[in-house]
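>>> Quick one, fold the following:
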Amino acid sequence: MPPWMKLVAITLDCPDPLALAAFYEQATGLERHPDSNPDFAGLSGEDGLLLGFQRVDGYRAPSWPGQTVPQQLHICFRVDGDLDEIEARLLESGAHRPDHQPHGDKARVLTDPVGHPFCILR
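Here you go, the predicted model:
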């Protein structure tokens, strides 16, 4: 049976869509959607998936691993290369590394510049 739905977009809340899109654009190499603006920015993948960023007034960053402000979304990225090197590049670009690292050497949990957790894994 064919799928009933195809995933075409994932959208993250944030205080500054263009700034968060720039972080993920640099990290992933995805291309900025031409209609990006201060209220909604997007990055387009080759497979048609759009990673979107929408402005939310009063945005509150998730508190991972705690749930005072739930994470609501967790993205994982498979990477080629050395995890330490890739982590260092992401940290230089504005990511943060929480103390809690539940995956050992297999993956790293980072947070983007506005607090959304994401993993990089081999």
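>>> from here on, contacts and neighbour counts on C-alpha atoms
Will do.
>>> Would you mind identifying the next helix or strand past the longest helix seen in the chain?
Secondary structure of the chain per DSSP state H: the longest helix is helix 17-28. Next helix or strand after helix 17-28 toward the C-terminus (DSSP states H and E): strand 31-32.
>>> name the helices or strands packed onto the helix or strand following that next one?
Scanning forward in sequence from strand 31-32 by DSSP H and E, the next helix or strand is strand 40-44. Here strand 40-44 touches helix 17-28, strand 31-32, strand 50-55, going by 3 or more Cα pairs under 8 Å, 6 or more residues apart in numbering; DSSP states H and E.
>>> Before we compare anything, build this one as well:
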Amino acid sequence: MPPQLRLTAITLDCSDPLALAAFYRRATGLELHPESNGDFAGLTGEDGLLIGFQRVDDYRAPRWPDQSVPQQIHLDFAVDDLDKAEALLLESGADRPEYQPGGDRWRVLTDPAGHPCCLVRR
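Next up, the predicted model:
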């Protein structure tokens, strides 16, 4: 029988961990980990999952959809209302790239560090 693996953390590289944690905290409602600092910040969920943000010297933001600097990672969020969710993230510092391949089904935004994140109609 293969070993059972449980995902416990997802970590994104960035130049400002606390700022990126604040963006995703507003988006998800997750709590800021008490040991968050300028080099690493985390958000924790009730299930124990940690979304981490780590400072990387000379961080280069992804250029979605151009792959000259690859996406590195992207997160998808299921939402009831695409317009409201998009407005919340744009108010929080996200950008909306011109290229939108999802039509009415999903929207691509980029977080303040440039990582793509998708809003998917629930």
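>>> if we can go back for a sec, let me have the helices and strands packed on strand 40-44 of structure 1 in TSV, extended by distance to residue 85 of structure 1.
Output for these, formatted as TSV (distance: least, Cα to Cα, whole Å):
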stretch	distance to residue 85 of structure 1
helix 17-28	13
strand 31-32	23
strand 50-55	24
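>>> Turn these into a markdown table, columns for mean neighbour count and distance to residue 95 of structure 1.
Output for those, formatted as a markdown table (neighbours: other Cα atoms under 10 Å; distance: least, Cα to Cα, whole Å):
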| stretch | mean neighbour count | distance to residue 95 of structure 1 |
| --- | --- | --- |
| helix 17-28 | 18 | 8 |
| strand 31-32 | 18 | 19 |
| strand 50-55 | 22 | 16 |
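>>> Figure out which of these is closest to residue 109 of structure 1.
Taking Cα to Cα, helix 17-28 is the member of these nearest to residue 109 of structure 1, at 14.6 Å.
>>> What's the average distance for the closest one when superposed on structure 2?
By mean Cα distance after the TM-score superposition for structure 1, the fitted helix 17-28 of structure 1 averages 0.5 Å away from its aligned residues in structure 2.
>>> Point out the other helices and strands that that helix packs with.
Helix 17-28 of structure 1 is packed against strand 31-32, strand 40-44, strand 50-55, with contacts defined by 3+ Cα pairs under 8 Å, 6+ apart.
>>> Relative to structure 2, what is the average displacement of the last one?
Between strand 50-55 of structure 1 and its aligned stretch in structure 2, the superposed structures give an average distance of 0.2 Å (mean Cα distance after the TM-score superposition for structure 1).
>>> What span of structure 2 is that strand aligned with?
Taken onto structure 2 by TM-score structural alignment, strand 50-55 of structure 1 occupies residues 50-55 there.
>>> can you list contacts of that stretch?
Residues outside stretch 50-55 of structure 2 that contact it (Cα atoms under 8 Å, 6 or more residues apart in numbering) are 8-18, 20-21, 38-44.
>>> Tell me how far that stretch lies from the chain's centre.
Counting by Cα atoms, centre = their mean, to the nearest Å, stretch 50-55 of structure 2 is centred 10 Å from the centre of its parent chain.
>>> and if you look at stretch 55-64 of structure 1?
That offset, for stretch 55-64 of structure 1, works out to 14 Å (Cα atoms, centre = their mean).
>>> What of stretch 18-30 of structure 1?
9 Å.
>>> again, but for stretch 34-54 of structure 1
Centroid separation for stretch 34-54 of structure 1 versus its chain: 12 Å, with Cα atoms, centre = their mean.
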